[in-house]
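Undergrad: Just the structure for this:
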Amino acid sequence: MLIAGPIATHGLGGQTDLPIPFPVAVIGGAWALTITFAVVAFAWRKPRFAEPLDIGRPPGVRSWLTLIGTVVTAWVYGALYLGSEQRQDGAVGFFYTWLWVSPVPLALLAGHVWRDLSPWRGAQRLIGRALGRPQGFLRYPSRLGYWPAAAGLFAFVWLELCSPDPGAVASVRWWLGGYAVLTLAGGVVFGPRWFNRADPFDVYSAVVARLSPLVVDRRWRPHNPLRGLPTLPLDRGLIAVVAVLLGSTAFDSFGASQEWQIRDMSTLGDTVALVVFVLVVGLAFVVAAMATGGVSRAQRRELPGDLVHTLVPIVVGYVFAHYLTYLVEKGQRAVIDLLSVDATPSFWLSERPMLVGTLKVAFVVGGHILAVLAAHDRALLTLPRAHRLTGQLAMMVLMVAYTFMGLYLLLSV
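TA: This next block holds a predicted model:
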C-alpha cells in the first residue's frame, strides 16, 4: 500500500546528508537570525508594512476553477469508495500528499485560489441560491472564530501521526466522509463565513496566501510578500491554527526518530505527545509576544494576536523543509495509482541527499529570517518607543530556539 510503513518519515535525508556538519548548520542559522535582527534594529526605524495593499475590488469567483476542483474531488472520492485496490491506495496517497502539502506552494503562487477550487463552496453557492439563502440560515457564531479550523487540522494530523492505522482505506473513508458532511452542512447553515473560519484546508490556504508575492485577492500584483502578512484576518483561535501547523510538523519529525520508534508508543501516548508539542509551540509564542514593558494589561493581551501573522513564514519554511520530497515523490505515486497507469515515479530529489539537506537548512533559516523582519516591523508599530528593541528580545530568543529545534528535528533524528 502507498502509505504503508513509517508514514511520518516525510523529510528524506538526515544529518549525514548535509554538505556541512550539523552543528555548523545550527550555529550558522542562529547567527543568521541574530545578525538580521541586529541590522534591522538599527537600520529599520519606521514600519514599512503597515500600509494596506490597495488593489481595488477583486474579481469574482472563477467558476472554471470550481469545476476543476469538483472533478478532482469526485475522482478521489469515487476511487476511495468505489475504485479498485490500486485506485483506493492512490486516493489515500492523494489525501496525505496533495490535500495536505500542495495548498502551500499553490497559495504562494496563486494566492487563496483554494476558495475558487473548493467544491464545497461551489455546492453551497448552488444550494444557497436554490433555497434563497445565499448567506446561510444562521449567523456564524463570532465566539467560535478559527477554533473549528484548528480542530479540523488537529484531526487530520492526529489521523496521520497518532491513529493505529493511518494508511487504512477505512480510516481515510471515515475522515473524508465526515469532513464532506460537516463542511457542506456548515456552509449551507452558516454561509460563506463557515469556510473562512471553519474549513481546515480553506483556512490553511488563506493563511499561507498572505505570504504570496504574486497575487492579492484573486488579482495578479507582484509585491513584497511581507506587506501581505499583516492583512491576515485576526480572530479567536488563529494562534491555535498556527500552533497546530508548527507543532504537528515538529512532532512528525520527532516521531520518526529512532528513540521514539523503539518506545513503541500507544495511540494514547502519541496523542499526548502531539498535544504537548502543539501546546508548547503555542504557549511559547504567547509568552514571548507578551514579554515587553511599557504596555497596559489590555494591550499586553492583544500582542500575541498582533504578532501571530509573523509565524506564517516559519510555517511555510517548515512545510517545504519537511514535506518537499514527500509531495514530489509520494505525490507522483498517488497520481499514478489514481489513474491506474503503469508508470514509475521519479526519485530525482532522493537521489541527491546533499541538495535535500541544503534545501532543508535554507527553508528553515529563510522562513525564520522573514519572520524576524515581519516581527520587527510590527513591533515598531505596536510597541512603545522606549521598548521597541527590548520588547523584541524575547521573540528573538524564541525564533532562535525554533530554528535550533527545527533543524535538529529535521536533520539529526
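Undergrad: CA atoms for contacts and neighbours, from now on please.
TA: Will do.
Undergrad: Please enumerate residues in contact with the host helix or strand of Leu338?
TA: With secondary structure defined by DSSP states H and E, Leu338 is part of helix 331-339. Residues external to helix 331-339 that are found in contact with it (CA atoms under 8 Å, 6 or more residues apart in numbering): 2, 76, 79, 86-94, 97-98, 342-346.
Undergrad: To check against the first, give me the structure of this:
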Amino acid sequence: MLFALVFITTALFGVMGPASAHGIGGRTDLPLPAWQLVWAAGFAVASSFVALGAFWSTPRLADAAVGRSLLSVRTTGMRVLFSLTRLFGLFLFVIVLIAAWAGNINSAVNLSGDAFLIWFWVGLQVASFLIGDVWRLFNPFETIADGAAWLWARTRGQSLEPVNIDGMTLWPAVGSILVYLWYELAYHSTESPRSIGVFLAVYSVAVLGGAVRHGRSFVRTAEGFAVLFGKLAAMAPLFVEDGRLRARSPLTGLSRLPHTPGTVPFVLVVLGSTTFDGFTRSSFWLGVAGGQVGWDRTITSTVGLLVIVGLVAMVYFVAMSMMSSLTGEDASELSEIFGPTLVPIAAAYAVAHYFSLLVLDGQRMIIQISDPLGKGWDLFGTKDYAINFTLVSPSTIAWVQTLAIAVGHVLAVAAAHDVAISRYDHRTAVRSQYPMLFVMILYTVIGLFLLLGA
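TA: Okay, here's the model as predicted:
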C-alpha cells in the first residue's frame, strides 16, 4: 500500500516533468526531479517503520533523555552571563523596533524585516532544534516582564509572584502563534517596516499585560515564540534542568515534553501554516489569489490559512480515531500523548521551506547592520557587501530539502514508535502505528508536492 501510494505520486509528478523546489520568497531556481524526492522520502519512512518494528522492542528515549551533567548554571559567573544575554536580547529588540518605526520605509534596506522574518523566525527555529532553547537566553519579553514585576513591586509594595505553570494550558500560545502566522502568511503588508513595528508593539503590550495579570511565568506558556522554540529544543542535545546544563542524545527530549492541554493544536497550527506557505506557491493558489492585492488578498489568504490548518489537523485526528479503534483507548487522550511526536516534522518543514531564505536572503543582514535604519550609514564598513547567491548551489539546497523532509518524518516515526512501545506490548504497538504511518506518508507526499510547487 505504501509503495503503491509512492508509485502513483511519482508517476503523477513524472507526467508533469521536472519541477522546481523553492524556499520562501519566491526562489524557484532549484531544478530537481520529482521522483527523487518522493521515492527518497517514501523509502525512508517505509524502511524506518519496518526496522523499528523489527529491532526497537523496548522504550529507549525516556531513559536517554536524562543525559549527563556538564556544569552548573547557578554560579555567579553564569548568572552574570545570563543577565548580559538578556540585556543584549532587549537591545536587539529595541533596535528592531526603532528601525521599524523610524527607519526607511523601503524593506530592502531597513533591518527590521530581515531581522524579524528571517533571522528571528527561521534562524531561531534552526538553532532551537540543533543546539537547545537559545531563545530563553535572549527573550526580551521575559526581560520586559521581569522589569514590570520589579517596577510593580517598587510602586505597589507587593511582588508579582510567578504562577504555577504546570497547571496552565497552551491555548493562549495557540492564539498568539496563530496571530503571528496570520501576519506572516496572510496579511498583505507583512514586510512593511511600519507594520512590523505595529505588530511588535501590540504583541509586546499583550504579553506584558498577561504577565501583569497572571504572573511572570505566563510568558513561558502564553508567548507563542517561547513555546515553539521550547518544543523544538526538546530535540536538541543541550538543556537546563535543576540548575545544571546537561547533554543528551538528540530527539530524546521529546519523551519529556508535558502533555499540556493545547499542545496538539499548537503543533498542528505550526504544521498547517507551513503547509499553507507551500500551498501559496502552487498554480492552483496563484490562480485563485495571484491577482489580488490589499485587503482582498488578506481575506482570501486568511480563509486559505484556516482551511489548510483545519485539513492538516483533521488528518491527524482521524488517525487518532483509527488508533483508538485498534487500542481501545480514548482518541482525545491518544492525540495528546502522540502530539509531541509531530515536532520533528515541524523542524523538517522549517528547514525544507526556509533554508535557502536563511542562507541566501539572510546575507542582507551583513549590509543592514551597518545601516539598520536605511539612512545611508556605514557603521561597520559592510554597506557595500555584495550578496553571494552562489554561496550554496541549487543542488545543495535541493539535497538539504530532500534530507530534511525524509529525516524529519523518520524521526517522527521513531518517536511515535517509542511512545507506542512504552504503552503496549510489541505486537499491539506495531499495529497501533499503522494510522500514524498513514499520517506520515500523507504529510510527506503533501509536503513534497507543495515543496515542488506543483
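Undergrad: Which of the contacts of helix 331-339 of the first structure are buried? Put it as a PyMOL command.
TA: To isolate in PyMOL the members of the contacts of helix 331-339 of the first structure that are buried, counting by 16 or more other CA atoms under 10 Å, one can use:
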select buried, resi 2+76+79+86+87+88+89+90+91+92+93+94+97+98
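Undergrad: so where do the strands sit in the stretch 51-200 of the first structure?
TA: With DSSP state E, counting those that start in this stretch, there are no strands along the stretch 51-200 of the first structure.
Undergrad: Now Trp295 of the second structure. Nearest residue, chain neighbours left out?
TA: Distance criterion CA to CA, 6 or more residues apart in numbering; nearest residue to Trp295 of the second structure, sequence neighbours excluded, is His188 at 6.6 Å.
Undergrad: Tell me how many other residues crowd that neighbour.
TA: Using other CA atoms under 10 Å, His188 of the second structure is surrounded by 19 other residues.
Undergrad: swap in Val307 of the second structure?
TA: The criterion is other CA under 10 Å. On that basis, Val307 of the second structure has 15 neighbouring residues.
Undergrad: can you check Ala206 of the second structure too?
TA: Each residue near Ala206 of the second structure was counted by other CA under 10 Å, and the total is 14.
Undergrad: Over to Ala107 of the first structure?
TA: Using other CA under 10 Å, Ala107 of the first structure has 24 neighbouring residues.
Undergrad: so the equivalent of Pro230 of the first structure over in the second structure, which of the three states?
TA: Per TM-score structural alignment, the equivalent position to Pro230 of the first structure in the second structure is Ser255. On the three-state scheme (DSSP: H, G, I helix; E, B strand; the rest coil), Ser255 of the second structure is labelled helix.
Undergrad: Check Ser325 of the second structure too.
TA: Reducing the assignment at Ser325 of the second structure to three states with three-state DSSP gives helix.
Undergrad: Measure how buried it is and give me the count.
TA: As a burial measure, the neighbour count of Ser325 of the second structure was computed by other CA under 10 Å and equals 13.
Undergrad: Any figure for the gap between it and Tyr434 of the second structure?
TA: 12 Å (CA to CA, to the nearest Å).
Undergrad: ok, now Ile308 of the second structure?
TA: Noted for Ile308 of the second structure: a distance of 24 Å to Tyr434 of the second structure, by CA to CA.
Undergrad: out of these two, which sits in the busier spot?
TA: The neighbour comparison of Ile308 of the second structure against Tyr434 (other CA under 10 Å) goes to Ile308, with 20 against 16.
Undergrad: Enumerate every residue touching the residue mapped onto the more buried one from the first structure.
TA: Matched by TM-score structural alignment, Ile308 of the second structure corresponds to Phe277 in the first structure. For Phe277 of the first structure, the set of contacting residues under the criterion of CA under 8 Å, 6+ apart consists of 247-248, 250-251.
Undergrad: Please give the element, helix or strand, for Phe277 of the first structure.
TA: Since the elements are taken from DSSP H and E, Phe277 of the first structure ends up inside helix 267-290.
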